[in-house]
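Novice: requesting a structural model of the entry that follows:
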Amino acid sequence: MDLDNKNSCKHSVKAVEEKGGVESEQILYNAHINTTELDERKLMRKVDLWLVPWFSLLYLLSFLDRTSIGNAKLYNLERDLKISDIQYLISLTVFFISYALFEVPSNIFLKRLRPSVWFAILMTLWGLFMTLQGVAHNYGDLVALRWMLGSFEAGLYPGMAYHLSCWYKRSELGIRTAVFTSATTLSGAFGGLLAAAISNMDGLGGKPAWAWIFIIEGLVTILVGIASYWMVQDFPDSATFLTKEEKTFVIRRLQGDDQYSAAGEKLQMKNVWSSFRDWKTWISMIQLMGCDMPLYAFSLFTPSIINQLGFRATPANLLTVPIYAFAAVVTCCVALYADRHGRRGWCNIIMLSLGGIGYIILIVSRNAALSYFAVFVATCGIFPVVPNTVTWIANNFEGSYKRGVTLALAISMGNVNGAVSSNVYRARDTPWYSLGHGLVLMYICIGITANSAMLYLLKKENAKRDRGERKEVIGFELEDNGNGRYATVEDAKREKGDNWSGYRYIL
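Specialist: Sure thing, here's the model as predicted:
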């Protein structure tokens, strides 16, 4: 809730901190409202039904629109636009550059504006540019439209990841992020089916099949974008589907989960810059770099890889369906385990290692059936790791602006490396694409290293806090011990966020 909202009602009550046993003044949101009769499970199911399915649809369309060019390529896109393989790869690359540039500003705008308005604007505009790809006449048209597509898609994923973190406790966020992120797997499956179906429109209205893929998918995105103005809920304090008691309950449970900013935070540049000064932000960027490049490489080129293994365009698209269905199941299973047991770092390391095995098989295989099997193994190190990493980042950054900026920075770094992925599967490397597979394997190794470093350093920091090495001085009558001096524990929480000595990182 924004502190600028004059109608907010907060009261101070005395409470004893569970962490450290320090008596301090706590702020209980809407202390005059009684929420004891609310059923927590029933309420959160209600929240789930309003947020997760619609976000899943938005992300499905987002990923479908950015990767459908891989399906369109199979229906003579390059021939009709008279572009070379290098020019095709450049058209993929420019999307990721514009996408990465606009993610951080977009998340700041999201916090200042209503998410329902911001998401509706973004989707409607990128849907327009998606549609216009269907009337591109040459290489220049395609590159310009891909740049604009990336610019407006940039705000959706980091925005949704941040937005969900404003509704759920840290132990609940993983499965929700995994469900809507699994839309990437569904978009892969659905994209193949849809492209195969739309290919039957070849020649209709004088347009080839690849053009209709862009036009149909773009028009659907525009319609869903307009509907998002009414379907997307903003923050818990202003949700139209919740009663006053339910809004209060949602915010209080977040505050009880060390999300002290749940009741509101003003935009101050120090909250934004705190993200840049935090070492966790930079490791988080490398973590997403290690899983996003493989994700985009996989999604953009799986149809082409299967096509080069001896299957024609439509069968190649259809053979991607079971791969993505399997990936969706694995993604949700990993998220459920991580939410329940909290071992997000180990989950990432193990799944990335499995993915590495899959790519080693792809590099050495010269058998189509074995390579197809290896693609299934490779999905284990790609699709589950992305939402688990995003959730892990959201879990360990307190302060709504700091968390939003960090998520945007990390996802931006991941998408910059998506530009790399669009240039490593070259036509001259067919049918086995050894260079592309080798570079993806290298990124997976980077991911394993970054996740191991994050796990080690967070564990080390938690141990220091357990030993009292980070404890602040409470009360101005005492001298500062180097960790900060504050009037109350509440002030320390608010000012230091996840650097507060009582805050414990999720491992």
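Novice: hey, let's count contacts and neighbours off CA atoms from now on
Specialist: Noted.
Novice: sec struct for residue 501, please.
Specialist: coil (DSSP: H, G, I helix; E, B strand; the rest coil).
Novice: same question for residue 37.
Specialist: For residue 37, the assignment made with three-state DSSP gives coil.
Novice: quick one: residue 444 and residue 288 touch, right?
Specialist: No: judged on Cα atoms under 8 Å, residue 444 makes no contact with residue 288 at a distance of 10.2 Å.
Novice: can you tell me how far residue 268 is from residue 247?
Specialist: In this view, residue 268 and residue 247 are 25 Å apart by Cα to Cα, to the nearest Å.
Novice: number of nearby residues for residue 449?
Specialist: 17 (other Cα atoms under 10 Å).
Novice: helix or strand: which one has it?
Specialist: Taking DSSP states H and E as the definition, one finds residue 449 inside helix 434-466.
Novice: cool, and residue 58?
Specialist: Going by DSSP H and E, residue 58 is in helix 40-73.
Novice: what does residue 175 give?
Specialist: Residue-wise, residue 175 maps onto helix 173-181 under DSSP H and E.
Novice: got a list of contacts for that helix?
Specialist: If you take Cα atoms under 8 Å, 6 or more residues apart in numbering as the criterion, helix 173-181 is touched by 52-53, 55-57, 59-60, 161, 164-165, 331-332, 335-336, 338-339, 384, 387-388, 390-392.
Novice: out of those, which end up buried?
Specialist: 52, 55-57, 59-60, 161, 164-165, 331-332, 335-336, 338-339, 384, 387-388, 390-392 (16 or more other Cα atoms under 10 Å).
Novice: can you give me the helices for the stretch 151-300 of the chain?
Specialist: Residue ranges of the helices in the stretch 151-300 of the chain, as given by DSSP state H, counting those that start in this stretch, are 156-165, 173-181, 183-198, 209-231, 244-255, 269-277, 279-308.
Novice: and this one, so I can compare the two:
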Amino acid sequence: MVKSEEDKLSQIEVGGEQSSDTFDSDNEKKAAITTDIESTISLSSSADSKNPFIDPVVAEYYRGVYEKAKYECRGVFDPDFNWDPKEEKALVRKLDFRVALTACVMFAALQIDRGNLSQAVTDNMLKDLGLTTNQYNNGNTIFYVSFLLAELPSQIISKALGPDVFIPIQICTWSIVAMSQGALKGAASFYVTRALIGAIEGGFIADLVLWLSYFYTSKELPIRLSWFWTTLSLVSISISLAAFGILRLRGHLGLEGWRWLFILEGAITLTIGISSFYLMVPSAVQTKSRLHPKGWFTDREAKIVVNRVLRDDPSKGDMHNRQPLTPRMIWKSLTDYDLIPLYIIGLLAYAPTSTLGAYQTLNLRQLGFSTFDTNLLTIPADALHIILLLFITWLSERVNNRILICYFLPLYSVPLVAILAFWDGTLKNVWGTWAVTSLVLGGPYIHAIVVAWVSTNSNSIRSRSVASAVYNMSVQLGSIYAKNIFREDDKPLYRRGNRQLFALAVIMFPVFFLTKFYYKWRNSQRDKKWNAFTQEEREDYIRNTKDEGNKRLDFRFIH
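Specialist: Prediction:
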């Protein structure tokens, strides 16, 4: 393209004598062509700067990887392909509508059926079923243990069937169990339904994050995941408002209000589950089907989606989307010690909000608020959660320093949890207690950032699938102990429990510092080895190394 435009310039320059009008016209053409050339060169340069495949050795290596893996998008892989940034921007908007919005709708189904228990207990559910606080704790523990144990098996099934098949099945199945909670009779049935919902929902988040990673770059993923968890708060607000009306059905057809809550909201999520068979596709090049006869993208758009993702992370093509994980793959991923710092963050970071969130409605009832006021008073915390979540993930796109952003969490939460732990006016000043609790629950939520961080530092589909599950397992382990920090003998102020939460909030300062130090140290080790190689040795390493994923010397951890 550039050569042909240069030929046109030459023809204008040697065209001989011209009239003034012709000369001005030709000057305009020359200026336009020059601008076009500069734009093309600039576009090519910009694309090359972000394109690891500009090195033919790297391109040859990964082409072989994609062919060997039977990667479903390998047919449109093109190291020399260029596109206009305006095209990409418009395409990302289309992805946000087709992919991110779909993920948010499906996540809403998850949050409705696992989150409406806190609304149900405000309608005297525990008294109706003859349950104590500790039995309520046991039910929450059973849910999270089941959720945790199902994480890895769910990833194995999802990787074999494809997230676009398995996720709709999950949603439909747990919705049916959620509706059955309308027939609870006592502790045994409460425990069974908690176990089933946890087991079916386990792995859902990791499955959905894997599907999102097929379409978005590592820089784009955190903000999309923030929309994902913004949905959590929006759903919490919605089900609080819905509960305000649904719980008033107590006595209708002889059923308590909390039974109506489970039945009606389960029916809503079942509708979402059925719809998700239509809303999801296997990949960018597999969008045409009986349900989507025209597909989502033009051929050029599909090519842009695939190549932009591969240039951001070439490892995203090292498995195809219906390739099961082998025992060897799983073992190598489970023993990936380089991701342990992120698992520790998952284990510790969310304990204060997990504990206070589980007990928010019960505490408000114990402080004297009515059933209906209690459900409405949960809304401000969710609204603040949305604002701060969107802010820190927006900031993470502009500040390439994840630890710096993560420090917002303890800086914000430590003083607030200290008030709950050491303030003597908790029982006397119920509105002050509500305000502090709401501020803690609405605090900076770094989960979206860390999930994307785990995905990027995995550097392979195999490791990414398992690592996402293991990270979520660490979060669930945190939820298990967090849900048991408040005990019956510590009511109603939970002084002992709040001091434990304070200690957990403080410990995040050294955890974040050590995580930063570890990844900087690992990168410096690799820099020394890589910089000592000659160019020929580097090319030989790329072609012949047996190192995989984040163990490659040419990979650097983000931090």
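Novice: let me see the TM-score of these two.
Specialist: The TM-score (TM-score structural alignment, normalised by the length of structure 1) is 0.88; 483 aligned residues with a Cα RMSD of 2.7 Å.
Novice: one step back: thinking in terms of the whole chain, how far from its middle is the helix holding residue 175 of structure 1?
Specialist: From the chain centre to the centre of helix 173-181 of structure 1 is a distance of 9 Å (Cα atoms, centre = their mean, to the nearest Å).
Novice: residues in structure 2 aligned with that helix?
Specialist: Under TM-score structural alignment, helix 173-181 of structure 1 corresponds to residues 221-229 of structure 2.
Novice: residue in structure 1 paired with residue 436 of structure 2?
Specialist: By TM-score structural alignment, residue 436 of structure 2 lines up with residue 374.
Novice: now that match. Nearest residue, chain neighbours left out?
Specialist: residue 358 (4.8 Å; Cα to Cα, 6 or more residues apart in numbering).
Novice: my read: the one you found touches residue 372, true?
Specialist: No: look at residue 358 of structure 1 against residue 372 with Cα under 8 Å: they stay out of range, at 10.1 Å.
Novice: the two: who's more crowded?
Specialist: With neighbours defined as other Cα under 10 Å, residue 358 of structure 1 and residue 372 compare such that residue 358 has more, 23 against 19.
Novice: contacting residues around the counterpart of residue 256 of structure 2 in structure 1?
Specialist: Alignment note: residue 256 of structure 2 maps to residue 208 in structure 1; criterion TM-score structural alignment. When contacts are counted by Cα under 8 Å, 6+ apart, residue 208 of structure 1 touches 201-202.
Novice: repeat for residue 190 of structure 2
Specialist: Residue 190 of structure 2 touches 139, 181, 184, counting by Cα under 8 Å, 6+ apart.
Novice: please report how far the last one lies from residue 318 of structure 2.
Specialist: This means residue 184 of structure 2. Computed with Cα to Cα, the distance linking residue 184 of structure 2 and residue 318 of structure 2 is 47 Å.
Novice: next: the second one.
Specialist: Note on residue 181 of structure 2: its distance to residue 318 of structure 2, by Cα to Cα, is 42 Å.
Novice: for the stretch 351-500 of structure 2, what spans make up the helices?
Specialist: 351-366, 371-377, 379-398, 402-406, 408-422, 430-441, 447-458, 461-482, 495-506.
Novice: quick one, which of those helices is nearest to residue 195 of structure 2?
Specialist: Closest of the helices of the stretch 351-500 of structure 2 to residue 195 of structure 2 is helix 461-482, at 13.2 Å (criterion: Cα to Cα).
Novice: after superposition, how close is the closest one to structure 1?
Specialist: For helix 461-482 of structure 2, the mean deviation from structure 1 after alignment is 1.1 Å (mean Cα distance after the TM-score superposition for structure 1).
Novice: by contact count, what packs against that helix?
Specialist: helix 133-161, helix 204-213, helix 327-334, helix 340-348, helix 351-366, helix 447-458 (3 or more Cα pairs under 8 Å, 6 or more residues apart in numbering; DSSP states H and E).
Novice: what's near enough to touch the nearest residue to residue 78 of structure 2 once chain neighbours are set aside?
Specialist: Excluding the flanking residues, the one nearest residue 78 of structure 2 by Cα to Cα, 6+ apart is residue 307, at 6.9 Å. Applying Cα under 8 Å, 6+ apart to residue 307 of structure 2 gives the contacts 76-79, 81.
Novice: map residue 307 of structure 2 onto structure 1.
Specialist: By TM-score structural alignment, residue 307 of structure 2 lines up with residue 252.
Novice: residue 237 of structure 1 versus that match, what's the distance?
Specialist: 11 Å.
Novice: OK, contacts around residue 456 of structure 2?
Specialist: Counted by Cα under 8 Å, 6+ apart, residue 456 of structure 2 has contacts 218, 464, 558.
Novice: among the residues you listed, who's most crowded?
Specialist: Neighbour max across the contacts of residue 456 of structure 2 (other Cα under 10 Å) = residue 464, 24 neighbours.
Novice: any idea what it aligns with in structure 1?
Specialist: Using TM-score structural alignment, residue 464 of structure 2 pairs with residue 403 in structure 1.
Novice: equivalent analysis for residue 91 of structure 2, please.
Specialist: Using TM-score structural alignment, the equivalent of residue 91 of structure 2 in structure 1 is residue 43.
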